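J.: Could you look at this predicted model? Sequence included:
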Amino acid sequence: MTVDATRRVEPPPLTFIIVRHPFARLVSAFRDKILRGTSFYRPLAKSMMMRHTELYEQHPADWHDFLKVKSLDMPTFAQFVQYIIDERKHRRPLNEHWVPMNDFCTPCPNRFDIIAKVETLDEDGNYIIYKSGVQDIIRPRVLNKAEGKSSDKLTEYFICQLKEPQLMKLIEVYKYDLEIFDYDVQKYLDCVRAKNSSDSKAATSRKPSRKPR
C-alpha cells in the first residue's frame, strides 16, 4: 500500500520520515560499505580507485591512526565522492545508501505529517510517540548524545578533505535534500576553503626561491 493510499484510511494514520544531513549519511555509507564493506562492495571500491587515480593522493596523513585501518588499498573519500558525481552526471541510478532522499522516498508528493531528524531524534522521536498515542506501548527514550558529536567530527574530517570545486558539485547532487530538509553546508565550505588556502600557502613556501642575477 502506498503512502497516499494509507493516508485515505479512516482515521488517517500519522505519517513521518526520519532524515539525516546528506553529508553525514554519505560519510556513514563510505565507512560502512566501502572501508569496512563486505565482498559485495569490493569490486565497486576497486572501480572507484581505478576511475580517478589522481585523487588517490588525497589520503590524509593520519588515515591509519584516525580510522584504525590496516591498508590504504581502498578508495579515498575524494574518489568515492567523484564516483557519485560522475554517476549522477550520467543519470545512472545510485546505490540506496547514498542516493538522495528526495529520489528514494519522494517526500514532497507524500506530504508526511512529521519530518524527524537524526540530529534531534531525542525530541523528534518522543514527539512522534506521543503524537501517535503509543507511549504506553513504546517507551520514550533518551539517546546517547556523545554518538552525535562523534558523527559530526567524522563528517567534518571527511568532507574537509575535498577540494572546493568537488564540494560544490557534491552540494549540487544533494541540493534538494539540503533545501527540503533545511540543512546547512556553510561550515563545510568554510573548512574546505581554509584547508585549501593553507595547502596553497604551504606549497608556495616549499618552492625554491630564485636568486636575482
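T.: Nice, I can see it. These numbers come from a predicted model, not from an experiment.
J.: can we go C-alpha only for contacts and neighbour counts from here?
T.: Will do.
J.: host element of Ala116?
T.: Following DSSP states H and E, one finds Ala116 within strand 114-117.
J.: ok, and what's touching the next helix or strand after that strand?
T.: The first helix or strand that comes after strand 114-117 along the chain, using DSSP H and E, is helix 121-132. Contact partners of helix 121-132, identified using Cα atoms under 8 Å, 6 or more residues apart in numbering, comprise 14, 114, 116-117, 135, 138, 140-143.
J.: what's the answer for stretch 186-193, then?
T.: Counting by Cα under 8 Å, 6+ apart, 156, 159-164, 167 sit against stretch 186-193.
J.: just stretch 19-27 next, same as before
T.: 97-98, 100-101, 115-119, 151-152, 154-155, 158-159, 174, 177-178, 181, 183.
J.: Grab the longest helix from the protein for me.
T.: Longest helix in the chain by number of residues, with DSSP state H as the criterion: helix 186-206.
J.: Could you list the buried residues of it?
T.: 188-189, 191-193, 195-196 (16 or more other Cα atoms under 10 Å).
J.: all strands of this protein, in order?
T.: Using DSSP state E, the strands of the chain run over 16-19, 114-117.
J.: quick one: contacts for Arg88?
T.: 94, 173.
J.: do the same with Asp184
T.: For Asp184, the contact set (Cα under 8 Å, 6+ apart) comprises Leu178.
J.: circling back: which one of the contacts of stretch 186-193 sits closest to Met48?
T.: Leu162 (15.6 Å; Cα to Cα).
J.: isn't the closest one right up against Phe80?
T.: No: using Cα atoms under 8 Å, Leu162 makes no contact with Phe80, being 10.8 Å away.
J.: dropping in the other structure now:
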Amino acid sequence: MGNLRLFRLCLLLGSVFMLFLIILYWDEVGNAGLHLRSSPPAPPPPHHVLAAVGGPPPPVTPRSPAVSTSTQLTMWTSEDKGYAFVWDTDAFDHEVMADPDPPETRPTKDSAARLRQRPVLKPPGGPRESTAPPPPQESELAPTQARPSRPPTTTTTTTTTTTTSTPVAYRNQTSKPTPAQSRVDIYVKPSSRPALPAPPTPPFFSLLQRQAKRRRHLQEACAADSGLDFPGKLRSFDQIPSQALDHLIVDDRHGVIYCYVPKVACTNWKRVMIVLGQKLVAAAGGIIINNGGGGGGGGDPDDPNAAPTPYRRPQDVPSDLSHNGTLHLTFNKFWRRYGKASRSLMHAKLRKYTKFLFVRDPFVRLMSAFRNKLAQPNEDFYRQFGARMLRRYANVTQPPSTAREAFKAGLRPSFADFVHYLLDPETEKEEAFNEHWRQVYRLCHPCQIGYDFVGKLETLDEDARHLLHILDVDRQIQFPPGYRNRTAASWERDWFANVPLEDIRRLYKLYEPDFRLFGYPMPDTLLHE
C-alpha cells in the first residue's frame, strides 16, 4: 500500500514538473516570435571594426507606417554607383498588389508563372565576373546586414577617409527606430568581392508594372463600350480567317507565339525565333533548313568533317533568310498540317504559350516603311506600288519600267503620293494593304488574342531584355543591336510638311485604332496646325 502511494506521489510531482517545463517553453517561443516580428537591434560591432571599415554607417531614413519590417528579400536595384538590398517581403507584396491585372488581361497559367514567380531578378549578361572593381568611395558602398553569429570579414586600410556626401538612404522602412533599437549596418569595402554586373534600368518591378499597364490599356480599349470602333473589333477568334493569322509565329520548343509587325524590329525578332527553334543549321558548304527543330551541335561550319550546328547567335542569321517563310511555323499553316484539329490546337497554344508582339508609333512606322521600300530603288516595291503612285498621283503617264531608271531620271514617289495612295478608296478594292503599312490590329488581332507581353520600339532595349528574361533564355540569347539610322518621331513635321492638313486628319482616322489600342498620343502638332 505504501509503494502505491509513493508511485502516485511521484507521478503527480512529475506531471507538475512537466507542466512547468511546458509553460517555460511556450514563454520562450512567444518571446522568440516577438523577437522575429519586432526585429530587435543587433549588438553593435567593436570600435576597431567600425574604424576598419571607414566609420559608423549612415543614418537610416524614416519609414512610412504603411509597410512593416519583415524578413528582407534580396533585389537588384540601381543605387547611384553601388548596390543596395532594399526590398522586404511586405514591400514586395505591396508593390505587386498595388497594380493588379484585370481578370481579362492576366497572362495564362504557364506564362504567369514565368512573369510573377521569379521575384529575384537574375543579373543579366551571363555569370558574374571574377575581377574585382577598384575600391569605391564611402558614399558608393552598399550596406549589408550585420550578422552577429558570423561577423563579416573586414579589410584594414592604412588611410582614413572622411565622407561628407549624403548618406545612402534605406527604402521601404516604416518607422524611425530609436537609437537603442536601430539596426547597425556594417559597410565593408569590397576589395576581395567579385565585380557585379550592372542591374537593368528601370528596375524589375517597374518593368512588370509597365507591362501590366500596357495590357490593361489594351483590354480597356478593346471593350465594347470603350468608344473605339474599327472593323473586326468584336468578332471572336474563330471568326478570323486562317489567311489573316499568317503573322503569328509559333515556337513549340519554348512555348512562345510571336506576332511580327513589319518595320518594328521584326527582322531581329525573327532571328531570335529561328535560334530558339533551331530552324537554321550551319554546315560545311552551306546552310541547312532544319524543319525538324533539332540539329547537331558543337561543330565548326568551316570544318568539312564537323557536324551541322544550329545558329546560336541571332545576329549571325542572314537577314534575308530570317524572312524565309519555310523557317517559321505560323497559324495559317496549321490547316495543312493538322486539318480539322487546327483550331483546337490554336486555342490550346494560345492558352498555354507566352504571346508577345512589338508595336511602334503608327505615323513613324509609315515613314519608316516609305524610307525603306519606296524612297530607295527597290525593284519589287517600285513595280508593284511605286510606278502606280507615279501614274495616279504624280501625273507621270509613262513611268520607267525599273526603279533604277526612274531614280536616275529623278522620278520617284513622294511621301505625299504615298499618303494619297493609302487614302485612295480604290487601293484596297484592288488588293489589301501591304504588310509594311497594314494596321497592327489587322495583323495581330489584339482584341481576340490576350497578349502576355506588349513591347514597343521606343523602349526596345529594355523590353527585349525583359522578355528574354521572362522566357528564361537571357543567358543563352542576346537581342541583336538595333539600327543607328532608325526613323525618329521628331522627323514627323518635316515629312508631313507637304501633306495637306485634311489628308493628315484622314490618315489619322485610318490608323486611329493603332494609336489608341497601344497608348500612343494623338499627333496634335500635325492635326491642328
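T.: Ah, there it is. All of these numbers come straight from a predicted model, not from anything done at the bench.
J.: where does the TM-score land?
T.: Once superposed, the chains reach a TM-score of 0.70 (TM-score structural alignment, normalised by the length of the first structure), with 173 aligned residues with a Cα RMSD of 2.7 Å.
J.: hang on, the earlier thing: would you list the buried residues of helix 186-206 of the first structure in CSV and tack on distance to Glu87 of the first structure?
T.: As requested, the buried residues of helix 186-206 of the first structure are arranged in CSV below (distance: Cα to Cα, whole Å):
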residue, distance to Glu87 of the first structure
Tyr188, 23
Leu189, 23
Cys191, 26
Val192, 23
Arg193, 25
Lys195, 27
Asn196, 26
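J.: Show me the helices in the first structure, by range?
T.: In the first structure, the helices defined using DSSP H lie at 3-7, 22-29, 42-51, 63-67, 77-89, 101-105, 107-110, 121-132, 145-159, 164-173, 175-180, 186-206.
J.: Turn these into CSV, columns for distance to Arg36 of the first structure.
T.: As requested, the helices of the first structure are exported to CSV (distance: least, Cα to Cα, whole Å):
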stretch, distance to Arg36 of the first structure
helix 3-7, 34
helix 22-29, 10
helix 42-51, 10
helix 63-67, 11
helix 77-89, 13
helix 101-105, 23
helix 107-110, 30
helix 121-132, 26
helix 145-159, 15
helix 164-173, 23
helix 175-180, 26
helix 186-206, 25
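J.: which residues does Gly2 of the second structure contact?
T.: With contact set as Cα under 8 Å, 6+ apart, Gly2 of the second structure has no partners.
J.: so which of the contacts of helix 121-132 of the first structure comes closest to Met48 of the first structure?
T.: Nearest member of these to Met48 of the first structure, counting by Cα to Cα, is Lys117, at 30.3 Å.
J.: Next up, the contacts around the aligned residue in the second structure for that closest one.
T.: Correspondence of Lys117 of the first structure to the second structure, assessed by TM-score structural alignment: Lys456. Lys456 of the second structure sits next to 358-360, 463 when contact means Cα under 8 Å, 6+ apart.
J.: before we move on, back to that, what is the orientation angle of the longest helix of the first structure with helix 22-29?
T.: When axes from the mean of the first three to the mean of the last three Cα atoms, to 10 degrees is applied, the directions of helix 186-206 of the first structure and helix 22-29 differ by 70 degrees.
J.: now helix 186-206 of the first structure, how far from the centre of its chain.
T.: Put simply, helix 186-206 of the first structure sits 21 Å off its chain's centre (Cα atoms, centre = their mean, to the nearest Å).
J.: where does the residue nearest to Trp98 of the first structure when sequence neighbours are not counted sit relative to Arg51 of the first structure, distance-wise?
T.: Nearest residue to Trp98 of the first structure, sequence neighbours excluded (Cα to Cα, 6 or more residues apart in numbering): Leu26, at 5.8 Å. Separation of Leu26 of the first structure from Arg51 of the first structure (Cα to Cα, to the nearest Å): 19 Å.
J.: Those two: which is more packed in?
T.: For Leu26 of the first structure versus Arg51, neighbours defined as other Cα atoms under 10 Å are more numerous around Leu26 (22 against 14).
J.: how close does the counterpart of that one in the second structure sit to Phe204 of the second structure?
T.: Residue pairing (TM-score structural alignment): Leu26 of the first structure is matched to Leu366 of the second structure. Note on Leu366 of the second structure: its distance to Phe204 of the second structure, by Cα to Cα, is 32 Å.
J.: quick check: stretch 47-57 of the second structure aligns to which part of the first structure?
T.: Taking TM-score structural alignment, stretch 47-57 of the second structure hits no residues over in the first structure.
J.: Also stretch 16-29 of the second structure?
T.: Under TM-score structural alignment, there's no match for stretch 16-29 of the second structure.
J.: before we move on, the earlier item: I'd like to know which of the contacts of stretch 186-193 of the first structure is nearest to Glu147 of the first structure.
T.: Of all those, Glu147 of the first structure sits closest to Glu156, with 14.5 Å by Cα to Cα.
J.: what about the closest one, how many residues close to it?
T.: So Glu156 of the first structure, with other Cα under 10 Å, has 17 neighbours.
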